[in-house]
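S.K.: give the three-dimensional model of this entry:
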Amino acid sequence: MREKQQPLKFAVTSKGDATSNSLMQKIKNYLIDFGLIYDEDGPDIVISVGGDGTLLYAFHRYCRRLDKTAFVGVHTGHLGFYADWVPEEIEKLVIAIAKTPYQIVEYPLLEVIIRYVSGGKEARYLALNECTVKSVSGTLVMDVEIKGELFETFRGDGLCVSTPSGSTAYNKALGGAILHPSLEAIQVAEMASINNRVFRTIGSPLILPAHHTCMLKPVNQVDFHVSVDHLSLLHKDVKSIQFRVADEKIRFARFRPFPFWKRVRDSFIAD
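M.R.: Predicted coordinates:
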């Protein structure tokens, strides 16, 4: 448990639809009435109103102060993996934020470092869900190194590297395993790999622990579409793309239990 700081600074982000905007304003007004300080630049806690996508945007907005900011999600649509409060519970949530200590739960993140042939400044990203790599045109051909050793030459549509908390997103659609978000690991899943008598990939998702680094090195093309969560960019003259468990973590403010396996069941198999 960590005592909430006085005075607590907060910010609220919204999905942008009428329902979410109305709830955002209500939360803001309630918390100000309780004596909390609204501070978009340096909040201690960020309340995300919308869905998992809204929280992803909030995460990237505040990714430079993850050691100082905790997140809590309110979902106004379908059940989310990051949003554990519903609109009917707004007053309960506001009282909890204003009056009670909260538990901090930390989940691992994915670090992505892209280096270039020119030797210019490398690009570094943090992903809460996943990073995907695809060819600009045709088949993606990449040498995959693990801990500095060549593991395979991948040929296929692309590769997806996910965090444990992102394992229920695109990774799951690719046949990857669902990992509990407390695990310090990353997962590499294939997109439509080519396997025949000439070319061969492992054909199975790989789960790498925190001390293992995965490196992709282009075999022919050097221009790639790289997505980090919701952000998709074209990177040219790529020398390598490195993945590992980041030193930083995302921090969630918990005011009540939020069982992961119940969320998985409710999202995918419950009636």
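S.K.: drop to CA atoms for contacts and neighbour counts, all remaining ones
M.R.: Will do.
S.K.: so residue 27 versus residue 82, what's the distance?
M.R.: In this view, residue 27 and residue 82 are 18 Å apart by C-alpha to C-alpha, to the nearest Å.
S.K.: burial measure for residue 152, as a count.
M.R.: 14 (other C-alpha atoms under 10 Å).
S.K.: for residue 198, same thing?
M.R.: Counted by other C-alpha under 10 Å, the residues lying close to residue 198 total 6.
S.K.: how far away is it from residue 149?
M.R.: Counting by C-alpha to C-alpha, the gap from residue 198 to residue 149 is 22 Å.
S.K.: picking that back up, who's more crowded, residue 27 and residue 82?
M.R.: Ranked by neighbour count (other C-alpha under 10 Å), residue 27 and residue 82 place residue 82 first, with 23 against 20.
S.K.: and the gap between the more buried one and residue 58?
M.R.: 11 Å.
S.K.: quick one: secondary structure of residue 91?
M.R.: helix (DSSP: H, G, I helix; E, B strand; the rest coil).
S.K.: excluding its backbone neighbours, what's nearest the residue nearest the centre of the chain?
M.R.: Of all residues in the chain, the one closest to the mean position by C-alpha atoms, centre = their mean is residue 128, 1.4 Å from it. Closest residue to residue 128 apart from its sequence neighbours, by C-alpha to C-alpha, 6 or more residues apart in numbering: residue 109 at 5.4 Å.
S.K.: following up with a second sequence; could you model it the same way so I can compare the two?
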Amino acid sequence: MRIAIYSNPTGGSVKVTKQLKSSLAAANFILDNDRPDVVITVGGDGTLLSAFHHYRHQLNHVRFVGIHTGHLGFYTDWRDFEVEELVDSLKQDTGQKVDYPLVDVDITYVDGNVKHFIALNESTVKKAVNTLVCDIYIKGKLFERFRGDGLCISTPTGSTGYNKSIGGAVVDPSLVGIQLGEIASINNRVFRTLGSPIIVGKDQYLDLVLRTNDRLIVGCDQMQAHDLDNPKEVRKIHYQISQSHISFASYRHTNFWQRVDESFIGGLK
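M.R.: Next comes the predicted model:
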């Protein structure tokens, strides 16, 4: 088995990475950062998101494992003091995994060119200045004209991130679909939007047709940002559940709702 280690540069993570490398070498695992079978991240959810985008072109054969060196994360199942237990689990590996959905982001230009992105948590469309105006289509049918600061399109697992902070619903990952959340929409007697998040199923898709001339920023997982300096050049921004997915090696995988409880409620029983 070929293993890559993807770590953040903080002191605690560096210490764990050193121990992990030593234990993996002693167990005769191959360290390979180019073509790994398993990617072990050391840090937190931000580190795992960064690793996901680094290995996004290898998702069909890579599985991820997260070691968190701070607070409990939504994608990290192991603590920093459990390195030896993780290595023991790797020795017993049979390819077991759990998959989570991703969202495809395609920016189609009027000249036919398409720029493709993929997100594990969410994609956002925001104005650099002034107000974002765009028409929202659901599976080809016009739904509404949005005016406001921006829009957030999230996956079920990403529903606990930025989506939740703008009033979106927390969605069970077994319900595959995408959620559209409004960021500070304008609602008055002249301009109206639904004013609440919507969730569409995996067989649906969203298209955003821009009605603005000012600069926009399209982001993915707060890791990638693409500037649209001239929105007139864009025909649409297309969102749908990806045929690709992220796989986690499920030696021990914390229940999603347990994570929600521990992260936001405090584990009250």
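S.K.: returning to that earlier point: tell me the residue in structure 2 aligned with the residue nearest to residue 128 of structure 1.
M.R.: When structure 2 is aligned by TM-score structural alignment, residue 109 of structure 1 is paired with residue 102.
S.K.: isn't that match right up against residue 239?
M.R.: No: counting by C-alpha atoms under 8 Å, residue 239 is not a contact partner of residue 102 of structure 2; they are 10.4 Å apart.
S.K.: how big's the offset between the strand or helix carrying residue 104 of structure 2 and structure 1?
M.R.: Following DSSP states H and E, the helix or strand that holds residue 104 of structure 2 is strand 97-109. Mean deviation of strand 97-109 of structure 2 relative to structure 1 after superposition (mean C-alpha distance after the TM-score superposition for structure 1): 0.5 Å.
S.K.: go through that strand and flag the buried ones.
M.R.: 97, 100-109 (16 or more other C-alpha atoms under 10 Å).
S.K.: what does stretch 55-67 of structure 2 give?
M.R.: So, applying 16+ other C-alpha under 10 Å, buried residues of stretch 55-67 of structure 2: 56, 58-59, 62-67.
S.K.: what about those residues, which are in strands?
M.R.: 63-67 (DSSP state E).
S.K.: residue 159 of structure 1 maps to what in structure 2?
M.R.: In structure 2, residue 159 of structure 1 lands on residue 151 (TM-score structural alignment).
S.K.: which position in structure 1 pairs with residue 171 of structure 2?
M.R.: By TM-score structural alignment, residue 171 of structure 2 lines up with residue 179.
S.K.: ok, residue 125 of structure 2 - how many residues close by?
M.R.: Residue 125 of structure 2 has 23 nearby residues by other C-alpha under 10 Å.
S.K.: check which helix or strand the counterpart of residue 232 of structure 1 in structure 2 maps to.
M.R.: Residue pairing (TM-score structural alignment): residue 232 of structure 1 is matched to residue 225 of structure 2. Residue 225 of structure 2 belongs to strand 224-228 when assigned by DSSP H and E.
S.K.: mean shift between that strand and structure 1?
M.R.: So strand 224-228 of structure 2 averages 1.7 Å relative to structure 1 (mean C-alpha distance after the TM-score superposition for structure 1).
S.K.: so that strand versus strand 97-109, what angle?
M.R.: 10 degrees (axes from the mean of the first three to the mean of the last three C-alpha atoms, to 10 degrees).
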